[in-house]
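K.L.:
Turn this into a structure:
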Amino acid sequence: MSEKIIYLLQRILRKTWWRCALFSLFAVLAVVLSTVLGPYIAQDVALKLGSDSIDSLLNILASSMLTVAIFSASTMVSAFGAVANSATPRASQLLIEDTTIQNTLAAFIGAFLYSVIALVGLHAHIYGDGGRLVLFGFTVAMLLLVVIVLLRWIDYLSVLGRLGETIRRVEAATIKAMNQRLEKPFLGGQRQPPGARGANEVMATTTGFVQHVSMDLLQTRAKQLGAPLHLHVLPGAFVEPTMALASSDGPLDDDARKAVQDAVLMGPGRTFDHDPRFGLVVMGEIAARALSAAVNDPGTSFDVLATGVKVLGHWSAERQRHDAAGQPVVAFEDVTVPGLREAGMLEDVFTPIARYGAEAVEVGITLQRALRSVSRLGGDLPEAARVLSRYALERAAHGGLGEGDLALLRAAAEGH
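P.N.:
Next comes the predicted model:
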């Protein structure tokens, strides 16, 4: 199966509607099974086990589940708005795709649909005594499921939409994307030599952000061309019709160009999937909003700084571990891919703090300490940390700080 199809299926599976449809399908199957299995149960057994109480149970379930489902949906929307206002609208994407929220809403809607369909069949007299007993068993199981989901939902509401929890979610999504990239540092292709570019280019057809690159489709086309394909964009890159997606020295007809364009999936915004830098950008946005005059919450910027150091430390340690293990497996030998720019990862999260926190000496000192920690990591991060440290000092010098505060910043910056 093509990587593009797998990616699109994964995106669909993160939507709320399919979970609701799946739970609702189970509810309908439970009602149907009650009519099928009912004749196999003796009538006296059904009467002894109290299947007559099913009517009242279903009424309670139907009336309560509609209210709970509406309340949960409104709470979910409120949480999305809270995250967008307190952190950044980009972080609300993680809540929208949260499996706990989706499963909770789907369970409530499925229980409501089950009870309504069961009541319709009950009043239409399609169940015998045996069928009512089977329906009673399914209803008890549904009630237990609802209680478990409701208890979990109540506990979950205590952290839903909190700023600290949002930062933790962004951190987890970033680390996941980093691990994916470290497993395939060049998306499974060959390392692209500096300045590699073919004579024939494939231009973008629209304006947007690269969300996914189907390397298997590019490999197939490169085999047909008999020449390597050079990919010039990575997931997260902004492209428009004057920019090249890929190039090759082989002849590119309209079919070949269309195949390469189809392999690069674009959308109106960036996603956390396969894009490690997007999570760092979101962290920087959260800190920038916290440092605005309207919010004035330097403590959140401290949390972002600590998270940024942790995430970059994870990247550095895992990259060194992968480098020690040897060359990565190349699955698409006819496609060259540029590497991820490590200095850009540092800039994504720390530059907004250096810019918007230039007037706060406590933010500047914490930033310098964080950059000192990053400077002890490997790769291109140490030099990037030193450059950003000098930039932060320049911003602070023009931010109106007194000479005493500047002296404290310079002291904190020592050691870069």
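
K.L.:
Please count neighbours and contacts with C-alpha atoms only from this point.
P.N.:
Fine.

K.L.:
any idea whether D405 is helix, strand or coil?
P.N.:
helix (DSSP: H, G, I helix; E, B strand; the rest coil).

K.L.:
In the stretch 1-150 of the chain, what residue spans correspond to strands?
P.N.:
In the stretch 1-150 of the chain, no segments count as strands under DSSP state E, counting those that start in this stretch.

K.L.:
Now show me the structure for the sequence below, then we'll compare the two:
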Amino acid sequence: MGAGPLTRDTLRTQLWPLPTLGVLLAVAAGVGLPRLDMRIGHHVPQSLTTYLFGGGPAAARTVLEAIAGSLISVTALTFSLTVVTLQLASSQFSPRLLRTFNQDRYVQATLALFLATFTYALTVLRTVRTEADGQPPFVPQLSVTLAFLLTLASVFALVAFLSHLARKIRVETMLRDVHVAADDTLRRLVPEARPAIPGGAAGAPEAPGDARTALSLSAGTSGFLAAVDEKALLAAAIEADAVVLIDRCPGSSLIAGTPAGVAWSRTGTPFPPDTRRLLIERTARALRTTPERTPDQDISFGLRQLTDVATRALSPGVNDPTTAIHALSHSSALLCAMAQRDLSPRRLRDDRGRVRVVLRRATLAELLHLAVDQPLHYGAADAAVLSRVTMLLRELAWHSGPEQRPVVAEHLARLRSAIATQELHPGDRIRLTDLADSVGQALDGHWTTAAP
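P.N.:
The predicted structure follows:
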């Protein structure tokens, strides 16, 4: 995958591109429409003139000045509300949720409309002439009418924006947005079918050559691995007649100069010096890093966000286990979807069908560790949180294949240990123990239903 998707994702999470485009279009319209007004002059049909602005130059200036002054105030209010929302999401839920707000098209479009209306009104204002200016009076009727219509649209947009913002800051909405984005990334990147070979979902590829002739590969800059340029990496491997293994998943933190992968000569002989240098340089360019994690190729990013919300909700300062349980429910749904997909390393082949590049994916064990360990650690004293973690394991066990069930069984053993060491009410302990037993039954392919 090249730089295109990564660039689009970067632009999508910025607040400025759409408002900037709106301002540019407003300037063009503010310059072009008054010229159209001059050309058509008094040739506008009477039936249309009734609906156009009918005031004189002074009235037109008053209207445009009022529009410009009010819209810049409304824009400042809208921006302030957006900043407050971002601060709330960062402090109460997770800093990694800011991407969800920044890429909200509704917020971007509202800011674009307000700034465009303000800019358009100012641009048209400069074309209104009165007799005091020493030139024939001129009122761009079409232009002033459009400014009035844009103002009406801005009023409706402000009301809709406030409603949208009130819905957006609800934790249920944020968790849903994270879930939808993570599910989209999973569907786009990972095939549906599980691997047929045992252990394929977690197995690492074997070294195809002598370790003594292996060439270490690293990223050119430090940061989070955001994307791998697959075409460039495959071309570099073919040109060097090599097999390249990248053993760091998207989302991993890379340090420049620290090995992120390895390459072997397909013939088993050491690489010539020029080939070594070119392969190292081209691999470094193919591993694209950013200062923050992005969901472009990172299938675990959504789970990271959900786990952050859960752990923050379980902190003593927030103490909101209900939110943590909701976040675990979304994590469970994502894990069940991941268990039904092929998480084995991605293999890129040349024209002859030979494997040239192997890209490691996050394993189900790593994903389950990410989703469960921290909530289990911070919420071990809450019976409701333990119950939801147990249900998560039960749901995942039901959707897992034979090669994935040992991972669930391992976490089940840790969960039983946490239940045994906590000071719980005897009734809660019995209920959690029975629920843990149901996880074992789900691992054996049996789903028991409690009697009413």
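
K.L.:
tell me, how many neighbours does E206 of the second structure end up with?
P.N.:
7 (other CA atoms under 10 Å).

K.L.:
And it, what's its match in the first structure?
P.N.:
Matched by TM-score structural alignment, E206 of the second structure corresponds to G195 in the first structure.

K.L.:
Also A157 of the second structure?
P.N.:
A157 of the second structure maps onto V149 in the first structure, by TM-score structural alignment.

K.L.:
For its match, which non-adjacent residue is closest in space?
P.N.:
Nearest non-adjacent residue to V149 of the first structure, counting by CA to CA, 6 or more residues apart in numbering: T104, 6.2 Å away.

K.L.:
cool, and V31 of the first structure?
P.N.:
Here the residue nearest V31 of the first structure, using CA to CA, 6+ apart, is A118, at 6.0 Å.

K.L.:
The one you found against L58, yeah?
P.N.:
Yes - shown here, A118 of the first structure and L58 form a contact pair, counting by CA atoms under 8 Å, at 7.4 Å.

K.L.:
if I pick the residue nearest to V31 of the first structure, what's in contact with it?
P.N.:
Going by CA atoms under 8 Å, 6 or more residues apart in numbering, A118 of the first structure touches 31, 58, 135.

K.L.:
Need the residues you listed in a markdown table (columns: distance to A237 of the first structure).
P.N.:
Output for those, formatted as a markdown table (distance: CA to CA, whole Å):
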| residue | distance to A237 of the first structure |
| --- | --- |
| V31 | 50 |
| L58 | 53 |
| L135 | 54 |
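
K.L.:
Okay, and which of those map to helices?
P.N.:
31, 58, 135 (DSSP state H).

K.L.:
residue in the second structure matching the residue nearest to V149 of the first structure?
P.N.:
That one, T104 of the first structure, aligns with T110 by TM-score structural alignment.

K.L.:
And I41 of the first structure? What does it align with in the second structure?
P.N.:
I41 of the first structure maps onto I40 in the second structure, by TM-score structural alignment.

K.L.:
burial measure for that match, as a count.
P.N.:
9.

K.L.:
Quick one: residues contacting the residue mapped onto E171 of the first structure from the second structure.
P.N.:
Mapped onto the second structure by TM-score structural alignment, E171 of the first structure lines up with H179. By CA under 8 Å, 6+ apart, H179 of the second structure lies in contact with 302, 330-331, 334.
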